[in-house]
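J.: My questions concern the predicted model and sequence given below.
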Amino acid sequence: MTSNLFHPHGTASDKTLQRCVRLSRQGRGLVPVAGLSPLPEPGPHEVLICIEATSLNYRDLLIAWGRYGGVEEGRIPLSDCAGVVLALGSQVSEWQKGDRVMPGFFKDWLSGPFKPAYGPSASGGESEGVLARTVVMPASALVRVPDYLDGQSAATLPCAAVTAWQALFERARPLKAGDTLLVQGTGGVALFALQLGLAQGARVIVLSSSDAKLERARAMGAWGLINYRDVAEWDTEVLRLTEGEGVQHILELGGAQTFQRSLNCLAYGGQIAQIGLLSGSFARPDLGRLQRLNATLEGIAVGSVQHLQHLVRYLETHRIEPVIDRVFHLDEVEQAYAYLASGQHFGKVVIRV
């Protein structure tokens, strides 16, 4: 990347521009490259934020791979960030300069049930993302950063942590102490689910293809560990661990290759939260089993600004620290994407702005 594009105000000769990253089309996909954008100014109900850090999600890879609709070439990517308020719109009274804030994933989904109209407000998709020096956000979309977290940790919360939070606490059957929870993998959503589950007093089973990652999950407090490469029929192992009862909560992240096994080891009255498609396609499971179990299937698409507020209060109560695997600099953004795509990460990948 060209270093002069990362001058704090764009180029040395033009202080109306700022550094950012934009998506450039190469082949069938989009590649993050150094770019410039005009320095934004907040409207009457908006806030200007100086970005401290952003974090990557699997969605960002799907966008780069051309498997996520509605994203134009030239878009500034990423949805998750944390920073400091620099300027306020004329009608904003709930925030002050210097406040530490983070925006919700869907800027327009403030509370209540999800509506189709909220979809385009997700940053980094159909609307501009946050991988820039400064961004403008609606004041209503912002949530304060917990005092005990730095900006890099806070930048991991709006998507992955809220997804796990909504799946476990905001839907039909909230997680309770004594439940058994199954999480697939050791990425951002999975590890937040592990941490939230442990704080709630649940027994957590973790699936991974890496013994080293499973040992790290054990050190965090995981109750059950299964290497699904060594134990292909991991649903049978889950039933063995739970003495035939199955698990009350499953965060289904795999898609077609895992969904039926999740159903096989779900407890009576249990709940599957459908979140991810890591295997690349939708499942065609035996939904008759879901009925026989009197169980629930919940589709989870991140969450609202209110969900992020609820999450922050819970994190503060339990002093939960997000797990960050690696921190990259803004001029290392391509390496950050590649590292996430490699699957080597344990927890979140952060880009420091």
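T.: Perfect, thanks for sending it.
J.: rest of the way, CA atoms for contacts and neighbours
T.: Will do.
J.: where's T258 relative to E245, distance?
T.: Taking C-alpha to C-alpha, to the nearest Å as the measure, T258 and E245 are separated by 19 Å.
J.: and the end-to-end length of stretch 94-113?
T.: Across its full length, stretch 94-113 reaches 24 Å between end residues, using C-alpha to C-alpha.
J.: Give me the contacts around that stretch.
T.: Counting by C-alpha atoms under 8 Å, 6 or more residues apart in numbering, the neighbours of stretch 94-113 from elsewhere in the structure are 79-88, 115, 118-123, 137-145, 154-155, 158-159, 302-308.
J.: Okay, one more to line up with it:
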Amino acid sequence: MRCIRVGSPATLDTLLPATAEDPGQPGPGQIRVKLTASSLNYHDFAVVSGMLPTAAGRIPMSDGAGMVEAVGAGVTQFKPGDLVVSTFFPEWIDGAPPAAAFTGVPGDGIDGYAVQAVVKPEHWFTRVPVGYSAAEAATLTCAGLTAWRALFVDDAIKPGDTVLIQGSGGVSVFALQMAKAAGARVIATSSSDEKLSKLKELGADELINYKEVPAWGMKVLELTGGTGVDCVVEIGGAGTLDQSMMATRVGGHVALIGVLAGFAGPVQTALLMAKNLRVQGLTVGSRAQQLAMIKGIEANGIKPVISDHFPLENLADAFRHQATNAHFGKIVVDI
């Protein structure tokens, strides 16, 4: 079978087409999935570029979607012909995240979905939203579920609330779509007026170009009459956290998701305490949360925004495109 493997050392130049053994037929409780799509996340970029340690020869990509080709004895949730999508933490079914969850993340701790077919336990996958293609479904595993958890699991966004999103990557665009579907007001930031215009088309209520307004936390307070937002979907990390805390209302929630602007740095702890803020780190979510998200997507007719498609063989080029930050929404890999 065709696949892509991480090289040694792990760089985009050593991320090359390779082969893998066919996984064969499913055993009891397993399904065989013909994978037809994956999508890029920053976590995947960190793996293939050597930012995160991983084994040489690892098959990358945490997101995978495709069609069930065969099922083993005892499988009850799927049948041949069903479209399915992977879960980020295969063994996190429900409840609190397991302590060792990251050791089993596909494309990181174990082989992922940059391959033509896999045989896995049925609970490693869920159904896809009705009407979704495999390419659309492949955007949900990481980005979609991260946005869902930030807004509706770790918080309880409701009509009339105000949400701040940062940028126009997959998590941010999903958060915009989901927050608007919940009746919230959304303030969006970006360094690109062109991308801000696209965010406006998707429903963003107020726009801030953070290159023109570096102190955008104060601008958010101004836009909210001095109150601040109920929730910030924080993808920047250490480099933007202070502005996010400034932008948040007293008692508000900062969903700390990304590290795009830095892994570590000083934090204004006095501001955090004075505002009684809840700054909560999160890493994707459970299988039960993914199924709840799928119901929410179906109820509101949400469709992912796909910026670009790349064939599997050109996965390294897809990551190079991601690194330019020229995309809007999700980048999909066609397998």
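T.: Nice, thanks for sending it over. Because the structure is predicted, anything quoted here is derived from the model rather than measured.
J.: Quick one, which of the contacts of stretch 94-113 of the first structure are buried?
T.: Buried subset of the contacts of stretch 94-113 of the first structure (neighbour count, 16 or more other C-alpha atoms under 10 Å): 79-88, 119, 121-123, 137-145, 154-155, 158-159, 302-308.
J.: Among the residues you listed, which are located in strands?
T.: Residues of these located in strands (DSSP state E): 80-88, 137-138, 142-144.
J.: okay, those in JSON lines with distance to M220 of the first structure next?
T.: Output for those, formatted as JSON lines (distance: C-alpha to C-alpha, whole Å):
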{"residue": "D80", "distance to M220 of the first structure": "25"}
{"residue": "C81", "distance to M220 of the first structure": "25"}
{"residue": "A82", "distance to M220 of the first structure": "25"}
{"residue": "G83", "distance to M220 of the first structure": "28"}
{"residue": "V84", "distance to M220 of the first structure": "31"}
{"residue": "V85", "distance to M220 of the first structure": "34"}
{"residue": "L86", "distance to M220 of the first structure": "37"}
{"residue": "A87", "distance to M220 of the first structure": "40"}
{"residue": "L88", "distance to M220 of the first structure": "41"}
{"residue": "M137", "distance to M220 of the first structure": "35"}
{"residue": "P138", "distance to M220 of the first structure": "37"}
{"residue": "L142", "distance to M220 of the first structure": "30"}
{"residue": "V143", "distance to M220 of the first structure": "27"}
{"residue": "R144", "distance to M220 of the first structure": "27"}
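J.: Tell me the spacing between the residue nearest in space to the middle of the first structure and Q166 of the first structure.
T.: Within the first structure, one residue has its C-alpha closest to the average C-alpha position: by C-alpha atoms, centre = their mean, that is A160, at 2.2 Å. Between A160 of the first structure and Q166 of the first structure the distance is 10 Å, computed by C-alpha to C-alpha.
J.: who touches both of those two?
T.: Common contacts of A160 of the first structure and Q166, defined by C-alpha under 8 Å, 6+ apart, comprise V302.
J.: What residues of stretch 195-214 of the first structure count as buried?
T.: 195-200, 202-211, 213-214.
J.: For it, grab the matching residue range in the second structure.
T.: Against the second structure, the aligned range for stretch 195-214 of the first structure is residues 177-196 (TM-score structural alignment).
J.: Before I go, just wanted to say thanks for your time.
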